[in-house]
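[1] One predicted model, sequence on top.
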Amino acid sequence: MIEILNPAELTRARETGALVGHILQALKSRSAVGTSLLDIDRWAETMIVEAGARSCYVDYAPSFGRGPFGHYICTSVNDAVLHGLPHDYTIADGDLLTLDLAVSRGGVAADSAVSFIVGESKPPESVVLISTTERALRAGIAAAGPGARIGDISHAIGSVLSEAGYPINTEFGGHGIGSTMHQDPHVSNTGRPGRGYTLRPGLLLALEPWVMVDTAELITDPDGWTLRSATGCRTAHSEHTIAITSDGAEILTLATPAQL
């Protein structure tokens, strides 16, 4: 299903997106050496509930997971990159942490992810890895607009990732979003320009470049959810929800200065 939102729905999407951006930035600022992943999950729960929203993850039970997910946010550390199930792990100095949050409020969902290094140690390889996914995300957003095609976005993202020397996994990527978290169209992190669905104003997309340093192969933890690099290498993931407008693409999941 591909949804095209009307102006009233887009207004609610902006509100939900701003909430997601605010919560992610607040959680990032509180994530320090010694913080438990379960603390982050509890903080996310409190902020979501107090905002009158709901996490898209608690009851999430797709075919590839061992559902329901049962937590409010995905927390992935170091070699974990997607669907990181919060557990009793204490963050250490130099850990690469990815927080991935999807929330629904007012009947519209928004989805965003941020990767960052906790503490004072900043391993150069991790810094470059994160920066590359952020650049790929900016490139994908720049390629989005009315009349563009999904393949244009995929090509823009993939060009940045591949030029940086990273293998690209195509099992998981970006997606449409609206009244539910995951919708068509699928947005691969590499592809051919000029192919795929033609973008229209009112379409929401969650774009999410993610990579692993030296492999494109994933393995699944015994928890049935957490996806890790097959080689144990570090990973990074950057994501925003955007709305296609009449003149381009609007990022919905930025935290506004007033919220921080």
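    Received the coordinates, thanks.

[2] rest of the way, CA atoms for contacts and neighbours
    Fine.

[3] List the buried residues of the lengthiest helix in the chain.
    Using DSSP state H to define each element, the chain has its longest helix at helix 7-30. Counting neighbours by 16 or more other CA atoms under 10 Å, one finds that the buried residues in helix 7-30 are 9-10, 12-28.

[4] contacting residues around residue 181?
    By CA atoms under 8 Å, 6 or more residues apart in numbering, the contact list for residue 181 reads 56, 102, 109-111.

[5] Sorry, wrong one. I was asking about residue 254.
    In this structure, residue 254 makes contact with 17-18, 20-22, 240, judged by CA under 8 Å, 6+ apart.

[6] JSON lines for those, including distance to residue 33?
    Supplementary listing: those in JSON lines, determined by distance: CA to CA, whole Å:
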{"residue": "17", "distance to residue 33": "28"}
{"residue": "18", "distance to residue 33": "27"}
{"residue": "20", "distance to residue 33": "23"}
{"residue": "21", "distance to residue 33": "22"}
{"residue": "22", "distance to residue 33": "21"}
{"residue": "240", "distance to residue 33": "26"}
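
[7] In the residues you listed, find the pair that's most separated.
    Greatest spacing in the contacts of residue 254, by CA to CA: 22 and 240 (12.6 Å).

[8] elements contacting the longest helix of the chain?
    Packed against helix 7-30 by the contact rule (3 or more CA pairs under 8 Å, 6 or more residues apart in numbering; DSSP states H and E) you find helix 37-50, strand 96-105, strand 108-117.

[9] next up, a second structure to put side by side with the first:
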Amino acid sequence: MIIVKTTEEIELMRQSALVVSKTLGMLAKEVKEGVTTKHLDKLGEDFIRAQGAIPGFLGLYDCPSTLLCSVNEAVVHGLPTDIPLKNGDIVSIDCGALMNGFYGDHAYTFEIGEVAPETKKLVQITKESLYVGIREFKVGNRVGDVGFAIQQHCEAQGYGVVRELVGHGLGRVMHEDPEMPNYGRRGRGKKFIDGMVVAIEPMINGGTHKVRQLKDGWTIVTQDGKPSVHFEHDIALVDGKPEILSTFAYVHEALGITSTDEDEFRKEALVL
């Protein structure tokens, strides 16, 4: 069942999302060669609590960490480790926070030092596909329209679109209806209505779309060992159009990136 949010609830969800956005922005300054993802996890937990929120992943489904850090061929759900990040790595950091009774949940893939050109392109195309998908989240469309758009954008480059893992509705629980696959057929699936809030999160592989789970019971990796990229935003459907509640602006500011990707999905400029 789709749980429609009121205007007031959407504003509370924006606050929860911005906790995650600010956390990712803080981590952007710390993600570098020689740093361990366990260290990043501790920084993330402390920062979220300092903002008056609760880590959204820690303890959820028995998750042992605040962050899920997926390095190179890890697609998602990577548990933090003591292995230092190295030059050329990529790492998706997925983060959640619970505040005001609502969850925020989004992810960003970071590049460590000099990343191979083919991997850098995968990062770029996956990030583009996130906004391609968001553009289709509007009244009159259906779940399949978002998935189709993301799938077409990525498969045109020869990339694999993960099937086993999908985006989702978001609210007072981390995972609500509807499921939001990154593949699909136009005109299929549940219809979008005002007040919906979803997490759209392309998980795109540099090779095959097939994945497997490691023995830790969490980490999902590509079957062929090629890198995978993951980006995620929280979006509300307001007045028939998508409105991004989360932002990568804090990450971009930390990394010195200039971007207008989010501008079309905001009613007014974001003040950092």
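    Yep, it's here. Nothing here was measured: the structure is a model prediction, and the numbers come from that model.

[10] residues making contact with stretch 48-57 of the second structure?
    16, 19-20, 23, 45, 63, 65-67, 95-99, 103-105, 174.

[11] Using neighbour counts, give me the buried entries of the residues you listed.
    A residue is treated as buried here by neighbour count (16+ other CA under 10 Å); on that basis the buried members of these are 16, 19-20, 23, 45, 65-67, 95-99, 103-105, 174.

[12] okay if I get the helices and strands packed on helix 7-30 of the first structure as JSON lines plus distance to residue 245 of the first structure?
    Conversion of these to JSON lines gives the following (distance: least, CA to CA, whole Å):
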{"stretch": "helix 37-50", "distance to residue 245 of the first structure": "27"}
{"stretch": "strand 96-105", "distance to residue 245 of the first structure": "21"}
{"stretch": "strand 108-117", "distance to residue 245 of the first structure": "16"}
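
[13] Compare the ones you listed and report which one is nearest to residue 226 of the first structure.
    Within these, the stretch nearest residue 226 of the first structure is strand 96-105; the backing value is 12.0 Å (CA to CA).

[14] Show where the closest one falls in the second structure, residue numbers please.
    Using TM-score structural alignment, strand 96-105 of the first structure corresponds to residues 90-99 of the second structure.

[15] And for that stretch, what's in contact with it?
    Taking contacts as CA under 8 Å, 6+ apart, the residues outside stretch 90-99 of the second structure that touch it are 15-17, 19-20, 24, 48, 52-57, 66-72, 75-77, 103-112, 115, 229-231.

[16] before we move on, what about stretch 220-228 of the first structure?
    Stretch 220-228 of the first structure has contacts (CA under 8 Å, 6+ apart) with 65-66, 69, 76, 79-85, 218-219.

[17] What residues in the second structure pair up with that stretch?
    Using TM-score structural alignment, stretch 220-228 of the first structure corresponds to residues 213-221 of the second structure.

[18] chain center to the matching stretch: distance?
    Centre-to-centre, stretch 213-221 of the second structure and its host chain are 19 Å apart (CA atoms, centre = their mean, to the nearest Å).

[19] before we move on, what about stretch 76-94 of the first structure?
    Relative to the chain's own centre, stretch 76-94 of the first structure is displaced by 15 Å; criterion: CA atoms, centre = their mean.

[20] same deal with stretch 181-192 of the first structure?
    Remark: stretch 181-192 of the first structure is offset 13 Å from the chain centroid, using CA atoms, centre = their mean.

[21] Same check on stretch 122-139 of the first structure?
    14 Å.

[22] Where in the second structure does that stretch fall?
    Aligning stretch 122-139 of the first structure against the second structure (TM-score structural alignment) gives residues 115-132.

[23] Stretch 180-189 of the first structure now?
    Following TM-score structural alignment, the aligned partner range for stretch 180-189 of the first structure in the second structure is 173-182.

[24] In that stretch, which residues are buried?
    Under the neighbour-count rule (16+ other CA under 10 Å), stretch 173-182 of the second structure has 174-182 buried.

[25] Tell me how many other residues surround the closest residue to residue 26 of the first structure other than its chain neighbours.
    The shortest distance from residue 26 of the first structure to any residue that is not its chain neighbour, by CA to CA, 6 or more residues apart in numbering, is 7.3 Å, and that residue is residue 260. Other residues lying near residue 260 of the first structure total 11 when counted by other CA atoms under 10 Å.

[26] can you check residue 39 of the second structure too?
    Burial measure for residue 39 of the second structure: 15 neighbouring residues, criterion other CA under 10 Å.

[27] what's the spacing between it and residue 192 of the second structure?
    Remark: distance between residue 39 of the second structure and residue 192 of the second structure (CA to CA, to the nearest Å) = 40 Å.

[28] same question, residue 202 of the second structure
    Separation of residue 202 of the second structure from residue 192 of the second structure (CA to CA) stands at 19 Å.

[29] for residue 156 of the second structure, same thing?
    Between residue 156 of the second structure and residue 192 of the second structure the computed distance is 26 Å (CA to CA).

[30] the more surrounded of those two?
    Just comparing residue 156 of the second structure and residue 192: by other CA under 10 Å the higher neighbour count belongs to residue 192, 20 against 9.

[31] ok, that one touching residue 144?
    No - in terms of CA atoms under 8 Å, residue 192 of the second structure does not count as a neighbour of residue 144; the distance is 10.5 Å.
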